[in-house]
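Q: Predicted structure and sequence below. I'll ask about it afterward.
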Amino acid sequence: MAGHSHWANISAKKGVIDKKRGKLFGKLSRAIIVAAQSGGGDPTTNLRLRYAIDKAKKASMPKDNIDRAVKKGCGEAGGENYEELLYEGYGAAGVAVLCDILTENRNRTAGEIRKIFEVHNGNLGATGCVAWMFDRKGQFLVPVEGNDEEALFEIAVEAGAEDVREAGDSFEILCDPDLFDAVNAALEERGIETTSSDITRVPANTVELDATDGMKVLKLIDALEDQDDIQNVIANFNISDDIMEELAESM
C-alpha cells in the first residue's frame, strides 16, 4: 500500500513532534524504571532494559537521566512503583486504539483516559475488545531515502524478518519479537540507521479514513499521547498522503 501514510509512519513522524512537548523524557524514564525493576539494572542481561535505553538514546535523552532512571528502578534513588496496563477503545469510524500504560494510580488514569476518549468522539472499551485485532511484532522503520529496498529486504530476511514493505517515506521491517535483537544487530552491522525500532503491536487490518474522520482520530491520538501515564498509542488506520497533507495544514 505504498503512497499511504501508514500508522507506523505517522507514529514515527509524531514522535519528532512529541520531543518538543517536553514529556518524552519523562515517559522514557518511566519505561527504563519499570524495565530495571522487572529484570535488574544490567542491560547486557536485561533485554527489556537494553531496548528502553536504546530508545532513550535515539531520542537524545541525556546519559545522566538514563542512569538516574536505572538507579530508581533498582531501588537506589527513591524507586517508584508503576503498574503496567493495556487500555483498549474505539475512535471515530470504528478505529481500534490500544494504549500501553505505566501508572502508580490506575483509578485516576482510567478516569482521565475515559474522558479523553469521550471528548474526542470515541469510547474506552472493555479488556480484550480490540487487542485481538493486533499482532505483537518487532518493528523497524528505515528511511526510504538513501536505502535500496531489495538490499534491505535481503539483509532483514536473512536475519529472520518476516516482511519489508514501503510505508510512506519509510521502509517498515517486521519480525517475530524473539528475533528483534538479531534483526537489529544485522541492521547495525550494515550501518543502516532506523528512525524507529521497537517491539509493538501491528494491526492485522486497517481502516481507511477520510479528512473528517482522520482529523477526529488524529486529535484523539494527540490527546492520548499527551497524557503522562500513556507510554504508547497504537491504532489501525491509514490516511492517504493527500489527505494527510491537508490535515497537517489545519492542525
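A: Perfect, I can see it now. Only a predicted model underlies this, so the values are computations on that prediction, with no experimental measurement involved. Residues are numbered from 1 along each chain as shown.
Q: only C-alpha atoms for contact and neighbour calcs from this point on.
A: Fine.
Q: so where does the residue of the chain most remote from its centre fall, helix or strand?
A: Within the chain, the residue lying farthest from the chain centre (C-alpha atoms, centre = their mean) is E76, at 28.6 Å. Counting by DSSP states H and E, no helix or strand carries E76.
Q: How about E112?
A: helix 106-119.
Q: Touching that helix from outside, list them.
A: With contact meaning C-alpha atoms under 8 Å, 6 or more residues apart in numbering, helix 106-119 is reached by E83, G89, Y90, G91, T103, N123, L124, L220, A223, L224, Q227, D229.
Q: Out of the residues you listed, list just those in strands.
A: Those of the contacts of helix 106-119 mapping onto strands are E83, G89, Y90, T103, N123, L124, per DSSP state E.
Q: Now list the buried members of those.
A: Buried subset of the ones in strands among the contacts of helix 106-119 (neighbour count, 16 or more other C-alpha atoms under 10 Å): G89, Y90, T103, N123, L124.
Q: Just give me the closest of the ones in strands among the contacts of helix 106-119 to E166.
A: Here the nearest of the ones in strands among the contacts of helix 106-119 to E166, counting by C-alpha to C-alpha, is Y90; it sits at 26.6 Å.
Q: Which residue is the nearest non-sequential neighbour of the closest one?
A: A96 (4.8 Å; C-alpha to C-alpha, 6 or more residues apart in numbering).
Q: structure B:
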Amino acid sequence: MAGHNKWSQIKRKKGALDAKRSKIFTKLIKEITVAVKEGGPDPDGNARLRLVIQTSKAANMPKDNIERAVKKGEGSDAGDYSEVSYEGYGPGGVAVLVECLTDNINRTVQNLRTMFNKSGGSLGTSGSVDYLFDRKGVFVARLDPGQSIDEDELLLELADGGAEEVEFEEGYITIYSAMEDFGAMQRKVEELNLDLENAELQRLPQTTVKVEDPGAVRKVLKLIDALEDDDDVQKVYHNLELSEEVLAALE
C-alpha cells in the first residue's frame, strides 16, 4: 500500500494539490450532484452524499459551494451522468483503473484511449485489471507541527475501529480499513478528533509493479496526471511501485 500511495504523497508535499484545487472542486461538485440525485439531499439518510461532503470539507471546499452543489442536485439541471470504469495498461505493464462520471461516454472513451496510446499503453477490456485491486477505506489525517502522539496507544484505538494498517509519515497518518468497516472507522476517527484531510473508498492494488526505467516511470506518471486532469475522470488507481532509487532519478 505504501508504494501505491507514494505518488499522491509526493504531489501533496510539492503543493500540486493546491494548484489543482479548482479542478478538484469541480469533480467534487459533480459527485455531490450525482449523490443527491441518486439518494436525496439529506446526508443523514444518504451515505454517499455524507461521504462526499466530508471529503469536500477535508479538501477545504467552502460551505457555500457545497450547499449550491446540493441544491443543483435537487434541480432539473443536475445533468444526466453515467458512472463508468475503464481499465488498461501503461508503460512497463502498470495496471491503471479509471473511474468516471460522464454525460458523453463516446467522448470519454475516445479521450482515454488517446491518452493511453500517447503514453505507449493501451486501453483494455472490462475486467482486464479490476481483479488486481481491492476496495478499501482510506483515511488521511494531518498532524500539527510538533504535535506529540503515543503511536502505540493510537494504533490500539484505530484497530478497535477496524483499521487494518496504519502509516505514520512526515506529519500525516494514513489509515486503511476493509470496505465494510468504513463507517465504523469513520466514527472512530471522528471520536479521536483527528484532523482529516481525506476520507474515501479507494481501489488499492493487491501487488505492485516495479518499473526500473526512469523514462518509463515518467511516462506512467504523465499518463496518470493527464487522466486526473480530464473533466470526466473522478479517480485514477494504479499498481506502480516507486522505489527510492527511481524517485531519486526523477528529481
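A: Okay, I see it. Every value quoted in this text rests on a predicted model; they were computed, and no experiment measured them.
Q: quick one on the thing from earlier: please name the residues that touch the residue nearest to Y90 of the first structure.
A: Applying C-alpha under 8 Å, 6+ apart to A96 of the first structure gives the contacts E88, G89, Y90, V130, M133, A235, N236.
Q: check contacts around the third one.
A: Under the criterion of C-alpha under 8 Å, 6+ apart, the contact list for Y90 of the first structure reads A96, V97, F117, G122, N123, L124, G125.
Q: I'd like to know how many residues surround the fourth one.
A: Read it as G122 of the first structure. When counting by other C-alpha atoms under 10 Å, one arrives at 23 neighbours for G122 of the first structure.
Q: and if you look at the second one?
A: Under the neighbour criterion other C-alpha under 10 Å, V97 of the first structure is assigned a count of 29.
Q: Check the gap between it and L220 of the first structure for me.
A: 10 Å (C-alpha to C-alpha, to the nearest Å).
Q: so where does the aligned residue in the first structure for V98 of the second structure fall, helix or strand?
A: Aligned counterpart of V98 of the second structure in the first structure: C99 (TM-score structural alignment). Following DSSP H and E, one finds C99 of the first structure within strand 96-103.
Q: Equivalent analysis for A161 of the first structure, please.
A: With DSSP H and E as the test, A161 of the first structure turns up in no helix or strand.
Q: The one 5 residues further on too?
A: In the assignment (DSSP H and E), E166 of the first structure maps to strand 163-167.
Q: Ok, R12 of the second structure next?
A: Per DSSP H and E: helix 2-13 holds R12 of the second structure.
Q: Please report the distance of E88 of the first structure from W132 of the first structure.
A: Taking C-alpha to C-alpha, one finds E88 of the first structure at 10 Å from W132 of the first structure.
Q: Mind checking which of the two has more residues around it?
A: Shown here are E88 of the first structure and W132; by other C-alpha under 10 Å, E88 has more neighbours (22 against 9).
Q: Let me know the closest of the contacts of Y90 of the first structure to E188 of the first structure.
A: V97 (31.6 Å).
Q: can you pull the contacts of the residue nearest to the closest one when sequence neighbours are not counted?
A: Nearest in space to V97 of the first structure, with sequence neighbours left out and distances taken as C-alpha to C-alpha, 6+ apart, is A235 at 4.5 Å. Counting by C-alpha under 8 Å, 6+ apart, A235 of the first structure makes contact with W7, V95, A96, V97, L98, P203.
Q: can you pull out the strands in the stretch 101-250 of the first structure?
A: 123-124, 134-143, 163-167, 170-175, 196-203, 207-209, 230-235, 237-240 (DSSP state E, counting those that start in this stretch).
Q: Wait, A167 of the first structure touches A12, no?
A: No. At 10.9 Å, A167 of the first structure does not count as touching A12 under the criterion of C-alpha atoms under 8 Å.
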